[in-house]
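Asker: Provided below are the primary sequence and the corresponding predicted coordinates.
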Amino acid sequence: MSDSDFDFPPDLVAAEREAWAAIQAGTLTPELAGAVQDRLTAYATEARVDRYKAEMALKRAVRHPEG
């Protein structure tokens, strides 16, 4: 399964972008990290995809959008 096989909902992408910005600023909280993980787990369950693979694809999509 490639990154392009994932159709992430906008709210999940927005949550990961917020978490990534917080990581870069040194302000990531356990609550924010947990909320992103909970939403990612829900997405993976709904989409019937491997959560780990979905997480890696989401991180690549947000952190390295150029490909």
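Answerer: Great, that's in hand. Residues are numbered from 1 along each chain as shown.
Asker: going forward, measure contacts and count neighbours with C-alpha atoms only.
Answerer: OK.
Asker: quick check: longest helix of this protein.
Answerer: Counting by DSSP state H, the longest helix found in the chain is helix 30-47.
Asker: okay, now the one to match up with it:
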Amino acid sequence: MAIEPTDDLIQLQRASDEAHQAVRADPTPEAWAAWRERAGAVQAAVTEWATENGKPRNEVEAAVKKAARYPAPEA
């Protein structure tokens, strides 16, 4: 059965991805700190969701990244 990430998890991943892009564009200490903070929030949320739902953490993380980076076209 496929893992369906929540909108909250997807939004957290997108915020982390945006912070990563900011680091790539301008690698200041502030940009790195923001990325680390957002990436940590994603990791914690993914771990919590996987534990609560009895799913493998790595599969949840992959599903979240896929949903955040390659959204399905709207019907």
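Answerer: The structure has been received and is ready for your questions. The structure presented is a predicted model; accordingly, all values stated were derived computationally and were not measured.
Asker: relative to helix 30-47, how tilted is the helix or strand just after the longest helix of the first structure?
Answerer: Next in sequence after helix 30-47 of the first structure, counting helices and strands by DSSP states H and E, comes helix 51-63. Helix 51-63 of the first structure runs at 120 degrees relative to helix 30-47, counting by axes from the mean of the first three to the mean of the last three Cα atoms, to 10 degrees.
Asker: ok so, going back, give me the mean deviation of the longest helix of the first structure from the second structure.
Answerer: In the superposition with the second structure, the average deviation recorded for helix 30-47 of the first structure is 0.8 Å (mean Cα distance after the TM-score superposition for the first structure).
Asker: which residues of the second structure does that helix align to?
Answerer: Here helix 30-47 of the first structure aligns to the second structure at residues 36-53, judged by TM-score structural alignment.
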